[in-house]
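# Build me a model from this:
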Amino acid sequence: MKIGIGSDHGGFELKEYIKEYLNKEGIEYIDYGTNSMDSVDYPDYGKKVSEAVVSKEVDRAIVVCGTGIGISIACNKVKGIRCALCGDTYSARMSREHNDANILALGGRVVGRDLAMEIVGVWLKTEFANGRHKGRVEKISEIEA
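Okay, the predicted model is just below:
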């Protein structure tokens, strides 16, 4: 599995910590920026990461901004993206099992490092359940169309 990762300045520190986790776990990733704590606009990075998921350059992605809200909204504007903002492991698991979320959003100023790593771990290891959920995800795609 190859993961895309991106953030704005508010999520930069947590993004860097997530990269350490991915390295430790041997998970390949592409970092789409930002590369410092200098002020940038989260929609730019949400779009880059989302386009990488849609084009299948990466399998799934993780995005981070200060709260996770802005970047998740930006990601969800890209057709084919199901970005879930998660602040707990249960939501992370359900976002994959039930919603086939292909991007995880986190709030760098909201979620502590240890909890963020638990959320990332659960999200990466959880597969889509299919079954009755497949039709629901298809209905989401129909709304996009």
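# contacts, neighbours, all on C-alpha from now
OK.
# my guess is Ile119 meets Gly87, correct?
Yes - counting by Cα atoms under 8 Å, Ile119 does reach Gly87; the two are 7.5 Å apart.
# Alongside the first, I'd like the structure of this one:
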Amino acid sequence: MKIAVANDHAGYSLKEEVKAYLISQGHEVLDFGTDNEEACDLPDYVYPAALAVAEGKADRGIFVDGVGYGSAMIANKIHGLYAAVCQDPFCAELARSHSDTNVLCIGAKIIGSAIALETVRVWMTTDHLGDVEKYKRRVDKVVEISEKHLKKLTEI
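Okay, here's the model as predicted:
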């Protein structure tokens, strides 16, 4: 699977660990940076990575910042992206199985690398329960909202 990763200065170190883990699992990683811990603006890195997922250049995205919320706010502004902030494996499992998210956002100031890597592992290996009617129905409603309020990239 092709994974877009991005981070700000607070997420750099953890993003590097996540990236190494993904590569060790056979995934191709598209790294949109940043590549150091110097203060930077999160949208400069997450936005291009989010576009890569939306355009189909990457299958999923994993974004790491201080608490995860900044990355999720950016990603969820883009049609076709469904980002969740997950700070533990349980949330990651539900974000995939119940909500069919395609972007995982992690807060490097919130969790350590061991929990983060397990969160990534669970999120990457959990399938959506789309064959269960209530989860399909709920995801379809979210998609309907997106279709109503967000422009497709082809319309921009």
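# Run through the strands of structure 2 in chain order.
Along structure 2, the stretches classed as strands by DSSP state E are 2-7, 28-31, 60-65, 83-85, 103-107.
# the longest helix in structure 2 is where?
Criterion DSSP state H: the longest helix present in structure 2 is helix 133-149.
# got the contact list for that one?
His79, Gly80, His98, Ser99, Asp100, Leu129, Gly130 (Cα atoms under 8 Å, 6 or more residues apart in numbering).
# would you list those residues in JSON lines and tack on distance to Asp65 of structure 2 and neighbour count?
Below are the contacts of helix 133-149 of structure 2 laid out as JSON lines (distance: Cα to Cα, whole Å; neighbours: other Cα atoms under 10 Å):
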{"residue": "His79", "distance to Asp65 of structure 2": "21", "neighbour count": "19"}
{"residue": "Gly80", "distance to Asp65 of structure 2": "21", "neighbour count": "23"}
{"residue": "His98", "distance to Asp65 of structure 2": "24", "neighbour count": "20"}
{"residue": "Ser99", "distance to Asp65 of structure 2": "22", "neighbour count": "23"}
{"residue": "Asp100", "distance to Asp65 of structure 2": "22", "neighbour count": "21"}
{"residue": "Leu129", "distance to Asp65 of structure 2": "28", "neighbour count": "16"}
{"residue": "Gly130", "distance to Asp65 of structure 2": "30", "neighbour count": "17"}
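# And those residues, which two are furthest apart?
His79 and Leu129 (21.8 Å; Cα to Cα).
# Tell me which of Ile119 and Gly87 of structure 1 has more neighbours.
Neighbour totals were compared for Ile119 of structure 1 and Gly87, and Ile119 leads with 22 against 19 (other Cα atoms under 10 Å).
# what sits against whichever residue in structure 2 pairs up with that one?
By TM-score structural alignment, Ile119 of structure 1 lines up with Thr119 in structure 2. Going by Cα under 8 Å, 6+ apart, Thr119 of structure 2 touches Cys86, Gln87, Asp88, Pro89, Phe90, Ala92.
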